[in-house]
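>>> The sequence and its predicted three-dimensional model are supplied below.
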Amino acid sequence: MAEDWFRVGKVVNTHGVRGEVRVISSTDFSDERYAVGSELMIRLQTNEEVSVTVSHHRIHKQFDLLQFEGYSSINDVEKFKGCTLYVSSQYLTDLDEDEYYYYEIIGCSIMTDQGATIGR
C-alpha cells in the first residue's frame, strides 16, 4: 500500500548556525509531530524527498524551531529553506469521537438544521 504524507509545516528560514530551521506549523499537534525521534519528510524544491528525524524542538516567538539528526550546521540545512514538511499517515493518531482530520472531511456534504444540503 502506498504511504500517504500529510503537510505539517513549512521551513521558512534557518535559525542560528547550529542547524536549526524555523518552521511555520500547519498542524494542531506540533508537540506530537515535532517530538524528539519523530520522522518527517522534507520535499525539496527539486521534488526530491529527504527523510529526517527530529533531534530537538523548541518554540521561539510564533515559530517552531527544529533540529534534525545528522544536520548540525547552517550549511547542512540551508537547502531546506522554503520547503514543506510532511508526516507519514502511519504516525497519525486516533482522534476523539466527533473530531476529524481535514483530509477526512474535505468533499463531504453538510446537512443544516433546516434540512438543506451544502456541498456535493
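Structure received.

>>> For the rest of this, base every contact and every neighbour count on C-alpha atoms.
Will do.

>>> all strands in the protein, in order from the N-terminus.
Counting by DSSP state E, the chain has strands at residues 5-15, 20-25, 39-43, 49-60, 63-68, 84-88, 110-111, 117-118.

>>> which residues sit against the fourth one?
When contacts are defined by C-alpha atoms under 8 Å, 6 or more residues apart in numbering, strand 49-60 is touched by residues 34-44, 64-69.

>>> Quick check: ChimeraX command selecting the buried ones in those residues.
Entered in ChimeraX, the line below selects the buried ones among those, by 16 or more other C-alpha atoms under 10 Å:
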select :34,35,36,38,39,40,41,42,43,44,64,65,66,67,68
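
>>> Can you say which of the strands of the chain is packed in most?
strand 20-25 (a mean of 23; mean count of other C-alpha atoms under 10 Å).

>>> what residue is smack in the middle of the protein?
residue 8 (1.7 Å; C-alpha atoms, centre = their mean).

>>> Is it correct that that one is in contact with residue 86?
Yes - counting by C-alpha atoms under 8 Å, residue 8 touches residue 86, with 5.4 Å between them.

>>> show me the contacts for the nearest residue to residue 86 once chain neighbours are set aside.
The shortest distance from residue 86 to any non-neighbouring residue, by C-alpha to C-alpha, 6 or more residues apart in numbering, is to residue 7 (4.4 Å). By C-alpha under 8 Å, 6+ apart, the residues touching residue 7 are 26, 27, 84, 85, 86, 87.

>>> one more structure, for comparison:
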Amino acid sequence: MISFLSELLKDRIAIGQIVNTHGLKGEVKLYPYTNQKTVLMNLSEVLLYDQKRKRYLLAKVKNVRKGPKTYLVKFEGIESIEDAEKLKGYKVYVLLSELPKPEKDEYYFYEVMGCEVVLENGESLGKVTDIIETGANDVLVVKKGKKETLIPMIKRYVIKLDKEERKITVKAMEWI
C-alpha cells in the first residue's frame, strides 16, 4: 500500500486542503496552498489524500468558484453535505505537469524548499526550510544546525538558482 501510494504522489503536488463543507449540495471549501489562481480555477481531475486515515480518492471536479478566503469546489458523486463532510481534512493534489511553466526568473516554492544554499566560495549556509512572502519579494529561511539565516530572493543577492542541482548560490551579505 505504501509503495503504491508513494507512486501515486510521486508526480503530484498538494495545492490545498479541504477545510469545511459549503451549503447542502456537496460543495467543499478548499484552502489554497498556492496563489496561482489559474491552477485552482482549472481543476479537472485531482487526487484527494487523507494522511491520518491513509485514504485516497481520485476525483473529478465539476465546478470551482472563488470564495472570500477559500475556493468552493464541487466534485462528481458528492451530492450532499453528508458526502462532503467525509472529505474534510483531505489534501488536494494535482499532477506537476498541470502546473503552468514558470517564467525564466520565477519558481514554485516546492522547487526551492530543501535546496542547499551556498556562498560564492562554496561555503554552505544550510538548506531552505521555509519561504516568507513579504509582498515585495520572497525571503528564504535557511537553516544549518541551530543557525537560521534569512536571504531575500532578489538579484542583488542571488547569483544562481539551479533547480536541477537543487542549489542556490548567493553573494556574501553583511549579516551572514
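Alright, I've got the coordinates. Just so it is clear, the structure is predicted and the values come from calculations on it, not from any experiment.

>>> For the counterpart of residue 35 of structure 1 in structure 2, which non-adjacent residue is closest in space?
Correspondence of residue 35 of structure 1 to structure 2, assessed by TM-score structural alignment: residue 42. Nearest-residue entry for residue 42 of structure 2: residue 64, 7.8 Å, with adjacent residues in sequence omitted and distances by C-alpha to C-alpha, 6+ apart.

>>> Translate that neighbour into the numbering of structure 1.
Match for residue 64 of structure 2 (TM-score structural alignment): residue 57.

>>> Check residue 148 of structure 2 too.
In structure 1, no residue is matched to residue 148 of structure 2 (TM-score structural alignment).

>>> I figured residue 148 of structure 2 was touching residue 141, is that so?
Yes - under the criterion of C-alpha under 8 Å, residue 148 of structure 2 makes contact with residue 141 at 6.7 Å.

>>> hmm, back to that, can you tell me the residue that sits opposite the residue nearest to the centre of structure 1 in structure 2?
Per TM-score structural alignment, residue 8 of structure 1 is aligned with residue 15.

>>> Okay, helices next: where are they in structure 2?
2-10, 37-41, 81-85, 109-112 (DSSP state H).

>>> Just send those back as JSON lines, with distance to residue 24 of structure 2 too.
As requested, the helices of structure 2 are exported to JSON lines (distance: least, C-alpha to C-alpha, whole Å):
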{"stretch": "helix 2-10", "distance to residue 24 of structure 2": "31"}
{"stretch": "helix 37-41", "distance to residue 24 of structure 2": "22"}
{"stretch": "helix 81-85", "distance to residue 24 of structure 2": "5"}
{"stretch": "helix 109-112", "distance to residue 24 of structure 2": "35"}
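
>>> looking at the ones you listed, which is buried most?
For the helices of structure 2, the largest average neighbour count (mean count of other C-alpha under 10 Å) is found in helix 81-85, namely a mean of 18.

>>> chain center to that helix, what's the gap?
Mean C-alpha position of helix 81-85 of structure 2 versus that of the full chain (C-alpha atoms, centre = their mean, to the nearest Å) differs by 26 Å.

>>> Give the aligned range of that helix in structure 1.
By TM-score structural alignment, helix 81-85 of structure 2 lines up with residues 74-78 in structure 1.

>>> circling back to that earlier point, and the closest residue to the match of residue 8 of structure 1 other than its chain neighbours, how many neighbours?
Leaving aside its sequence neighbours, residue 15 of structure 2 sits nearest to residue 33 (C-alpha to C-alpha, 6+ apart; 5.0 Å). When counting by other C-alpha atoms under 10 Å, one arrives at 14 neighbours for residue 33 of structure 2.

>>> still on that earlier bit, please name whichever of the strands of structure 1 is nearest to residue 98 of structure 1.
strand 110-111 (14.2 Å; C-alpha to C-alpha).
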